[in-house]
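# Sequence isn't available, so here's the structure alone:
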């Protein structure tokens, strides 16, 4: 009986010591200083909530081991994530987002593609800063494959135009193609008519000089650039 009691107490002491060691491990390597960079689509808090899903993730060693040997969860619009430990309680997380140039709406979803026309993501809600193409019709899509569209003749033009808008940091809401394949842009209550051309480089370069200022001043109106030539004046006709 005495021997049984001794074994019982020994087991309890071992268990208590083990729990103390576990608690010490979690407290000593608790993730206190988390630096997240590279986020545009998500805020740092949103990214943190998605990455740190459990109690174990709040330990710098366990989180780093998960990153190295298991892999972090897939997050929409994120290409990859790298993690570095910074001291005992720090983590430095670098987010590499997918480079999206435009989207089309298909079967109630926004389908996003890159400059090569490869589908990278889809979502129920639109993403700010990424233009939606109106007048382009998809035959269907598969992630990480080329977007299948009916209007193949203008798709290359759409890709070029989308890249131009990104180059000049113009946040366009919609790029619209009519039946005559003429281009119209929409940006916060301003409509820009570009007409039908093979290249829009000069028009977009000139537009970049006036559009951001008009948006900052919350102006509404129309800009006609169908007959624009290099050096021409760009005029916004305001609408009350």
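Received the coordinates, thanks. Since the model is a prediction, treat every value here as computed from it, not as a measurement.
# only C-alpha atoms for contact and neighbour calcs from this point on.
Noted.
# by contact count, what packs against the one helix or strand residue 194 maps to?
Element membership of residue 194 [criterion: DSSP states H and E] is strand 190-195. For strand 190-195, the packing partners by 3 or more Cα pairs under 8 Å, 6 or more residues apart in numbering; DSSP states H and E come out as strand 183-187, strand 221-224.
# for this structure, what spans make up the strands?
Along the chain, counting by DSSP state E, strands occupy 33-37, 78-86, 90-97, 102-106, 109-113, 119-123, 132-134, 138-140, 148-149, 174-177, 183-187, 190-195, 221-224, 236-238.
# Against residue 214, how distant is residue 32?
Residue 32 is 43 Å from residue 214, where distance means Cα to Cα, to the nearest Å.
# For these two, indicate the residue with more neighbours.
Using other Cα atoms under 10 Å, the more surrounded residue of residue 32 and residue 214 is residue 214, with 17 against 13.
# chain center to stretch 100-115: distance?
For stretch 100-115, the distance from its own C-alpha centre to the chain's C-alpha centre is 12 Å (Cα atoms, centre = their mean, to the nearest Å).
# same check, this time on stretch 12-23
On Cα atoms, centre = their mean, the centre of stretch 12-23 falls 45 Å from that of its chain.
# ditto for stretch 214-233
In this view, stretch 214-233 has its centroid 29 Å away from the chain centroid, taken as Cα atoms, centre = their mean.
# and that stretch, which residues are buried?
214, 219-226, 228 (16 or more other Cα atoms under 10 Å).
# same thing with stretch 161-169?
Applying 16+ other Cα under 10 Å to stretch 161-169 flags 161-166 as buried.
# roughly how far out does the longest helix along the chain sit from the chain middle?
Criterion DSSP state H: the longest helix present in the chain is helix 2-28. Remark: helix 2-28 is offset 48 Å from the chain centroid, using Cα atoms, centre = their mean.
# Name the residues of that helix that are buried.
Buried residues in helix 2-28 (16+ other Cα under 10 Å): residue 26.
# name the helices or strands packed onto it?
The contact analysis (3+ Cα pairs under 8 Å, 6+ apart) places helix 2-28 against no helix or strand.
# go again using 10 Å as the cut-off
When contacts are defined as 3 or more Cα pairs under 10 Å, 6 or more residues apart in numbering; DSSP states H and E, helix 2-28 sits against helix 60-65.
# Return the distance of the helix it packs on from the chain's centre.
Distance, stretch centre to chain centre, for helix 60-65: 26 Å (Cα atoms, centre = their mean).
# Check it against this one:
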């Protein structure tokens, strides 16, 4: 008596899947493409996620991506590995939104737009301003910065968004006890005062920076008036 036709088909399918799985078990990832990364180079991300032969095994990587835990990488919120065949993957990186950092106990404490400390490191990230003048207590990783006035984080977010719109690199943002702001850009000190119109002040600053290139001194934009388009601003050389 022969085997039923359906049973033979099912057996063939199972055998094919077993052979396919056995074949994949010996296939390794050869090509890695990284997108969404700014804090790290593509090579740095690749080296972290695929440091050895085991991690490059296609089957191992697939099951780890589906059911395993992702690595914790500083300044990275999460990542996703997308397979494009058995030998090629794309790593999509989702970076944390960093607005500034404080120096605390010889470390740079980076925080996001909500004031949450997301990383402590000796590394200094390019394009992230140092924030000074804030009074705070004991700082803990992954906890909100213990500052008295939480409104300061809204100020920081508005400032950093304005910097980003103009491609402006600011070295330091200083707050005094009344939340008056002073910026430091290379050898230029920029007094914004109560920054009641940050966007307008940053727009004026962006227009003036090329004229101040190579100079050292203080630019006073605390007198900014959006209704006075012919306003002259004081720059005092050191």
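Looks like it came in fine. None of these values were measured; they are calculated from a predicted model.
# rewinding a little: how about the strand holding residue 194 of structure 1, which residues of structure 2 does it hit?
With TM-score structural alignment applied, strand 190-195 of structure 1 matches the range 188-193 in structure 2.
# again with stretch 117-131 of structure 1
So stretch 117-131 of structure 1 sits over residues 115-129 in structure 2, by TM-score structural alignment.
# repeat for stretch 93-102 of structure 1
Using TM-score structural alignment, stretch 93-102 of structure 1 lines up with residues 91-100 of structure 2.
# Going by neighbour count, which residues of that stretch are buried?
Applying 16+ other Cα under 10 Å to stretch 91-100 of structure 2 flags 91-96, 98-100 as buried.
# And stretch 73-92 of structure 1, what's buried?
By neighbour count with 16+ other Cα under 10 Å, stretch 73-92 of structure 1 contains the buried residues 77-78, 81, 83, 85, 89-91.
# now swap in stretch 140-160 of structure 1 and tell me
If you call a residue buried by 16+ other Cα under 10 Å, then stretch 140-160 of structure 1 has these buried ones: 141, 147-148, 155, 158-160.
# separation between residue 92 of structure 1 and residue 83 of structure 1?
With distances taken as Cα to Cα, residue 92 of structure 1 is found 6 Å from residue 83 of structure 1.
# which residues are common contacts for these two?
Residues touching both residue 92 of structure 1 and residue 83 by Cα atoms under 10 Å, 6 or more residues apart in numbering: 35-36.
# count of residues packed around the aligned residue in structure 2 for residue 50 of structure 1?
Mapped onto structure 2 by TM-score structural alignment, residue 50 of structure 1 lines up with residue 48. By other Cα under 10 Å, the residues close to residue 48 of structure 2 number 12.
# I'd guessed residue 48 of structure 2 sits against residue 70; true?
No: in this structure, residue 48 of structure 2 is not within contact of residue 70 by Cα atoms under 10 Å, at 11.2 Å.
# any idea how far residue 34 of structure 1 is from residue 54 of structure 1?
Distance of residue 34 of structure 1 to residue 54 of structure 1, given as Cα to Cα: 15 Å.
# more neighbours, these two?
residue 34 (17 against 10).
# so what corresponds to that one in structure 2?
In structure 2, residue 34 of structure 1 lines up with residue 32, judged by TM-score structural alignment.
# List the contacts of that match.
Per Cα under 10 Å, 6+ apart, neighbours of residue 32 of structure 2: 42-43, 45-46, 50, 56, 81-84, 87-91.
# Let's see that with 8 Å instead.
When contacts are counted by Cα atoms under 8 Å, 6 or more residues apart in numbering, residue 32 of structure 2 is found next to 46, 88-91.
# what does residue 215 of structure 2 give?
Taking Cα under 8 Å, 6+ apart, one finds 187-188, 237 in contact with residue 215 of structure 2.
# who wins for neighbours among these?
residue 188 (21 neighbours).
# shouldn't that one be in contact with residue 214?
No: using Cα atoms under 8 Å, residue 188 of structure 2 makes no contact with residue 214, being 9.0 Å away.
# Alignment lookup: residue 70 of structure 2 to structure 1.
Checking with TM-score structural alignment, residue 70 of structure 2 has residue 72 as its match.
# what's the closest non-adjacent residue to that match?
residue 66 (6.9 Å; Cα to Cα, 6 or more residues apart in numbering).
# Stretch 125-140 of structure 1: how far from the chain's middle?
Using Cα atoms, centre = their mean, the offset of stretch 125-140 of structure 1 from its chain centre is 15 Å.
# OK, contacts around residue 204 of structure 1?
164-165, 168.
# Near the nearest residue to residue 117 of structure 2 once chain neighbours are set aside, how many other residues are there?
Distances taken as Cα to Cα, 6+ apart put residue 111 closest to residue 117 of structure 2, at 4.2 Å, once the chain neighbours are dropped. By the criterion of other Cα under 10 Å, residue 111 of structure 2 has 26 neighbours.
# again, but for the one 5 residues further on
Neighbouring residues of residue 116 of structure 2 were enumerated by other Cα under 10 Å; the total is 20.
# and the closest residue to it other than its chain neighbours, what does it touch?
Nearest residue to residue 116 of structure 2, sequence neighbours excluded (Cα to Cα, 6+ apart): residue 144, at 4.1 Å. Neighbouring residues of residue 144 of structure 2 by Cα under 8 Å, 6+ apart: 114-117.
# ok, 10 Å please
Here residue 144 of structure 2 is in contact with 111-112, 114-118, 150 (Cα under 10 Å, 6+ apart).
# Mind telling me what it corresponds to in structure 1?
With TM-score structural alignment as the criterion, residue 144 of structure 2 pairs with residue 146.
# I'd like to know how far its match sits from residue 127 of structure 1.
Applying Cα to Cα to residue 146 of structure 1 and residue 127 of structure 1 gives a distance of 20 Å.
# Please apply the same query to residue 216 of structure 1.
20 Å.
# Repeat that for residue 110 of structure 1.
Applying Cα to Cα to residue 110 of structure 1 and residue 127 of structure 1 gives a distance of 9 Å.
# Overlap in contacts, the two.
Shared contacts of residue 110 of structure 1 and residue 127, counting by Cα under 10 Å, 6+ apart, come down to 102-103.
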